[in-house]
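Visitor: Need a 3D model of the following:
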Amino acid sequence: MSLHRGPTDLFHGADGKEVKTTVTAMNTFKTIADNFKNVNDVTKALQDAGVKNCGLIFGIDYTISNRMQGQKTFGGRSLHDISGPQMNPYQQVICILGETLEVLDEDRQIPAFGFGDVKTKDRDIFPLKEGIFCDGFNEVLDFYNKITPTVQLSGPTNFVPLIKEAIDIVKKTKKYHVLVIVADGQVTNEKINQDVIVEASQWPLSIVVIGVGDGPWDSMKEFDDELPARQFDNFQFVNFYETVTGAHNAYAALALNALMEIPEQYQLIKDHALLKK
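Guide: All right, here's what the predicted structure looks like:
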């Protein structure tokens, strides 16, 4: 399945300006103005910051709430429904962010995992492609399409096993990674998820969570803007439906909001010498 479809195949979302926060070396918050107007500006900022070889990791939420979370935002269908002519939100995010970030990944080897199904529940993750990483975002999409009809949804929602796996990948590869988690709702145990996000800030890893479905998203916003114990603000939350609904260019709107903080995050990673770990 290709990304190149008409704009009516994508939801469209609001372009509201937000002020984000990050943590300085003195562990105090400072505001980050959203100064970028388009994806090219962000890409240039990434290049100016020295991001040349960036790994990409995908995580897909297979909790049972996906069946109900499309009541308002996906025509009442399961968010994992792949039977219709329109791409579901998971497929759209894989295409948009996969294509945007893949240009920064020299080897194009993308670890992609599912979590929250009947086998892993909140304790583990499973690879979309057994044994080896996916070769580019198109293969991530192909394997998502292949396995999704066979996955039994369960839960509860827990990012901890996925974030710990991402930390292990960073340790092994010794390079900066962006972990993209596509999820339909709140985590069940906020405390353990907060702790692992703080732990992840000790490593050259950015976490971008794309919230698909109806929400609510209160804890995701808290993870984004609070948790001052972190070395740096390593977590960005984007509400998929709000971002792309009404946007002139839904593709650019999602990519822009997802990547907005990464240039400064990467600079802070260098400032804290996390790449040398």
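Visitor: contacts and neighbour counts: CA atoms only from here.
Guide: OK.
Visitor: Confirm that Val180 lies within a strand, as I assumed.
Guide: Yes - under DSSP: H, G, I helix; E, B strand; the rest coil, Val180 falls within a strand.
Visitor: how much space between it and Ala112?
Guide: Separation of Val180 from Ala112 (CA to CA, to the nearest Å): 9 Å.
Visitor: Now do the shared contacts for the two.
Guide: Shared contacts of Val180 and Ala112, defined by CA atoms under 8 Å, 6 or more residues apart in numbering, are found at 57-59.
Visitor: In which helix or strand does the nearest residue to Val39 once chain neighbours are set aside reside?
Guide: Closest residue in space to Val39, ignoring its immediate chain neighbours: Leu256 at 5.3 Å, by CA to CA, 6 or more residues apart in numbering. Here Leu256, judged by DSSP states H and E, is contained in helix 250-259.
Visitor: so Phe126 touches Phe115, yeah?
Guide: Yes - here Phe126 reaches Phe115: they are 6.5 Å apart, a contact under CA atoms under 8 Å.
Visitor: Show me which of those two is the more surrounded one.
Guide: When Phe126 and Phe115 are compared for neighbours, Phe115 comes out ahead with 29 against 17, by other CA atoms under 10 Å.
Visitor: my read: that one touches Thr63, true?
Guide: Yes - assessed by CA under 8 Å, Phe115 is found in contact with Thr63 at 7.4 Å.
Visitor: what is in contact with these two at once?
Guide: Listed as contacting both Phe115 and Thr63 by CA under 8 Å, 6+ apart are Lys121.
Visitor: starting at the chain centroid, how far to stretch 102-114?
Guide: Distance of stretch 102-114 from the chain centroid (CA atoms, centre = their mean, to the nearest Å) equals 13 Å.
Visitor: And the contacts of it?
Guide: Under CA under 8 Å, 6+ apart, the answer for stretch 102-114 is 51-62, 125-129, 132-137, 140, 162.
Visitor: one more time with 6 Å
Guide: 52-60, 125-128, 133-136 (CA atoms under 6 Å, 6 or more residues apart in numbering).
Visitor: Buried residues in that stretch, which are they?
Guide: Neighbour counts over stretch 102-114 (16 or more other CA atoms under 10 Å) mark 102, 104-105, 108-114 as buried.
Visitor: Just these: which are in helices?
Guide: Applying DSSP state H to those, the entries found in helices are Glu102.
Visitor: Name the helix or strand for Ile207, please.
Guide: Per DSSP H and E: strand 205-211 holds Ile207.
Visitor: Filter the contacts of stretch 102-114 down to the buried ones.
Guide: Buried among the contacts of stretch 102-114 by 16+ other CA under 10 Å: 54-60, 125-128, 133-134, 136.
Visitor: Let's have those in TSV, adding distance to Ile269 and secondary structure.
Guide: What follows is the buried ones among the contacts of stretch 102-114, written out as TSV (distance: CA to CA, whole Å; DSSP: H, G, I helix; E, B strand; the rest coil):
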residue	distance to Ile269	secondary structure
Cys54	13	coil
Gly55	15	strand
Leu56	16	strand
Ile57	18	strand
Phe58	21	strand
Gly59	22	strand
Ile60	26	strand
Ile125	27	strand
Phe126	29	strand
Pro127	28	strand
Leu128	29	coil
Phe133	25	coil
Cys134	26	strand
Gly136	25	coil
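Visitor: And this one, please, so the two structures can be compared:
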Amino acid sequence: MENANKWQANSFTSKLELSISCRNLINADLISKSDPQVVVYMKDSFRGDYFEIGRTEVIDDNLNPDFVKKIAVDYNFETVQNLKFEVFDIDYGGSDFLGRMETTLAEIVANKGSEFVRPLVGIPNRECGVIIINVEEVSTCNNIVELDFRGREIKKLGWFFKPHPMLAIWRSNEGGSFSVVYRTEYRSYSSNPIWSRIRISVKDLCNGDYDRNLRFDCMSYQSSGDHKLIGSFFTNLNDLLKNKKPQTFKLWNDKLKAEKGFVELTNIRMEERFSFLDFIRGGTQLHFVVAIDFTASNGDPKSIDSLHYFDPVYGKPNSYEIALRAIGEIVQYYNDNGYFAGFGFGARIPPNYDVSHEFPLNGNPAHPYCQGVEDLVANYRRTLSSVTLYGPTNFANVINSTARIASQYQHGENYFILLIITDGIICDMPQTKRAIIAASSLPLSIIIVGVGNADFSAMDELDSDDKLLSIDNQKAKRDIVQFVEMNKFLNGSRRSVISKAQLAKEVLFEVPEQVVSYMAMKGIKPVKRN
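Guide: Modelled structure (predicted):
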């Protein structure tokens, strides 16, 4: 009966994605226009606090942005899900608040029109513009489509200069509106541009509906953000796939009532994409590696203010132990032997008390494994009592070490998750970037959990959700890093977690997609088991 009730409760849950646009935003910049980003929060039903569930990309110099990045959310019919949308102007070194809108997910879902439109508020005596939301249930289609486009004879918009053409792809919504799903780079002063290959999931392109109307806008890029429409054409994925030969589309500008050139589809390829569960059911094992920050900036472990402090009276865990348990208790089920490799860094270690940036928590370099979460925590506590906290905060050693292990298992049977728990700013950022880029072709994900009150803004450089990490003309093959700030999930005293489930969800959110992206990159298919 218990299992039946669980199934019944889950049967009313749907995966939704929110497409977001804004109009007439406040201009917070003096020379240019605002660079908006929308951050979406959901209210915790028990504590009443809001926690972040996602954020869009930043669009430069645009008061009327249409965001490509969608916000994924679970919709529960039986639950009131309060949402808050906040818009910020993102500038170097800071941000300006542009307005907010609060509603419920049910109100968005039940909206009778094709678009949910509400005013932004929050700045006294100012009209902040409006926010526009389209909601749609997410398809389970996992296939990937690759498209190669080039332009031909694209006309000038004025008398003198050739355009800077780029392509924007929009998918239709109910009611006739469109949501943008992809933008290419632009080509400077070109009437015959060749754009880089578009690689996009069918789910993102048309939500699994191959007959859904798609609009392709050829725009002339403007540094002001006010891109000019050259012309458009309409098609759908089925029609694109039917024709094996290159296809040519006329660009029509309805406002000018004129033909403005051509766009050619020179190649299209459909790739079967498997899910995370396909690989797990096929036998892929997840291996959990932990690296704990033992630098002096954590504070004396005997002091109540230390991030490594254990309460001897009430036995309340510190932030490091909270993170270890929350994540380890989930990951342990995806590995048959239950072993976790555990390391520390940034301490002077016995017997000579030399500084080490990678030492085993169990004291055994030949076999640095702990049997389960409890053994991992016990070895962490033992290590804390035997080393001297020191520094600096270097990540490259543990990343390179884990990468060397992962490089020996590249056939799909094994995948590694490196959890780095740290209190401070990275001291070897260039070396860490190079290590991550080198590891991006391996079966490895890196999760960085920041504890304490340090400024973690530099971590955003590593968590490359919007563009792949690069340094010295080297570029990552895929995004493998997720950064989470621990304080968002702790109560006021910082001694207990508000929601262990929410913390684990945030920390592990990107892992399934990272596993799938590795398998796709290597052309690995899941093993079929009876």
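Visitor: Which residue numbers in structure 1 does stretch 103-114 of structure 2 align to?
Guide: Following TM-score structural alignment, stretch 103-114 of structure 2 has no partner segment in structure 1.
Visitor: OK, contacts around Thr103 of structure 2?
Guide: Applying CA under 6 Å, 6+ apart, we find Thr103 of structure 2 in contact with 82-83.
Visitor: quick one: the nearest residue to Gln285 of structure 2 once chain neighbours are set aside from Asp336 of structure 2, how far?
Guide: Spatial nearest neighbour of Gln285 of structure 2, excluding adjacent residues (CA to CA, 6+ apart): Asn414 at 4.8 Å. Counting by CA to CA, the separation of Asn414 of structure 2 from Asp336 of structure 2 is 11 Å.
Visitor: Counterpart of Leu462 of structure 2 over in structure 1?
Guide: Under the alignment defined by TM-score structural alignment, Leu462 of structure 2 is paired with Phe223 of structure 1.
Visitor: again but with Asn298 of structure 2, I slipped
Guide: So, by TM-score structural alignment, Asn298 of structure 2 is matched to Asn66.
Visitor: what's the offset of stretch 54-61 of structure 1 from the middle of its chain?
Guide: Relative to the centre of its chain, stretch 54-61 of structure 1 is centred 7 Å away, using CA atoms, centre = their mean.
Visitor: ugh, wrong one, I meant stretch 175-188 of structure 1
Guide: For stretch 175-188 of structure 1, the separation from the chain centroid amounts to 4 Å (computed by CA atoms, centre = their mean).
Visitor: who's in contact with the match of Asn298 of structure 2?
Guide: 78-79.
Visitor: sec struct for it, please.
Guide: Put simply, Asn66 of structure 1 is helix when judged by three-state DSSP.
Visitor: Ile20 of structure 2 contacts Ile131, correct?
Guide: No - the criterion here is CA atoms under 6 Å, and Ile20 of structure 2 misses it with Ile131 at 7.2 Å.
Visitor: Apart from its chain neighbours, what residue comes closest to Arg230 of structure 1?
Guide: The shortest distance from Arg230 of structure 1 to any non-neighbouring residue, by CA to CA, 6+ apart, is to Val198 (4.9 Å).
Visitor: residue contacts, the alignment partner in structure 1 of Val289 of structure 2?
Guide: Here Val289 of structure 2 is matched to Ile57 in structure 1, going by TM-score structural alignment. Neighbour list for Ile57 of structure 1: 110-112, 179 [criterion: CA under 6 Å, 6+ apart].
Visitor: rerun at 8 Å
Guide: Ile57 of structure 1 is in contact with 110-112, 166, 177-180, counting by CA under 8 Å, 6+ apart.
Visitor: same deal with Leu101 of structure 1?
Guide: Applying CA under 8 Å, 6+ apart to Leu101 of structure 1 gives the contacts Leu56.
Visitor: what's next to stretch 137-156 of structure 1, contact-wise?
Guide: Residues from elsewhere that reach stretch 137-156 of structure 1, judged by CA under 8 Å, 6+ apart: 1-2, 62-64, 80, 82, 91, 94-95, 98-99, 102, 108, 110, 112, 116-118, 121-122, 128-129, 134, 187-188.
Visitor: out of those residues, which are inside helices?
Guide: Short answer: those in helices (DSSP H) are 91, 94-95, 98-99, 102.
Visitor: what stretch of structure 1 does the longest strand anywhere in structure 2 fall on?
Guide: Using DSSP state E, we find that the single longest strand of structure 2 is strand 258-271. Across structure 1, nothing matches strand 258-271 of structure 2 (TM-score structural alignment).
Visitor: same question, stretch 375-393 of structure 2
Guide: Counting by TM-score structural alignment, stretch 375-393 of structure 2 sits on residues 139-157 of structure 1.
Visitor: buried set for the helix or strand where Val117 of structure 2 lies?
Guide: For Val117 of structure 2, the host element (DSSP H and E) is strand 116-119. Buried residues in strand 116-119 of structure 2, defined by neighbour count with 16+ other CA under 10 Å: 116-119.
Visitor: got it, and stretch 299-318 of structure 2?
Guide: 299, 301, 306-310, 317-318.
Visitor: Next: stretch 249-265 of structure 1.
Guide: Burial within stretch 249-265 of structure 1, assessed by neighbour count using 16+ other CA under 10 Å, is assigned to 250-265.
Visitor: neighbours around Asp455 of structure 2, how many?
Guide: Applying other CA under 10 Å, we find 11 residues neighbouring Asp455 of structure 2.
Visitor: I'd guessed it sits against Ile425; true?
Guide: Yes - at 7.1 Å, Asp455 of structure 2 counts as touching Ile425 under the criterion of CA under 8 Å.
Visitor: which stretches of the stretch 1-150 of structure 1 form strands?
Guide: For the stretch 1-150 of structure 1, the strands defined by DSSP state E, counting those that start in this stretch occupy 19-23, 29-33, 55-61, 109-110, 112-115, 125-127, 134-135.
Visitor: Setting aside sequence neighbours, what's the nearest residue to Ala200 of structure 1?
Guide: With CA to CA, 6+ apart, the residue lying closest to Ala200 of structure 1 is Ile167, at 6.5 Å.
Visitor: shared neighbours of Asp455 and Ile425 of structure 2, which are they?
Guide: What both Asp455 of structure 2 and Ile425 touch, as defined by CA under 8 Å, 6+ apart, is an empty set.
Visitor: so which helix or strand takes in Asp195 of structure 1?
Guide: Going by DSSP H and E, Asp195 of structure 1 is in helix 190-200.
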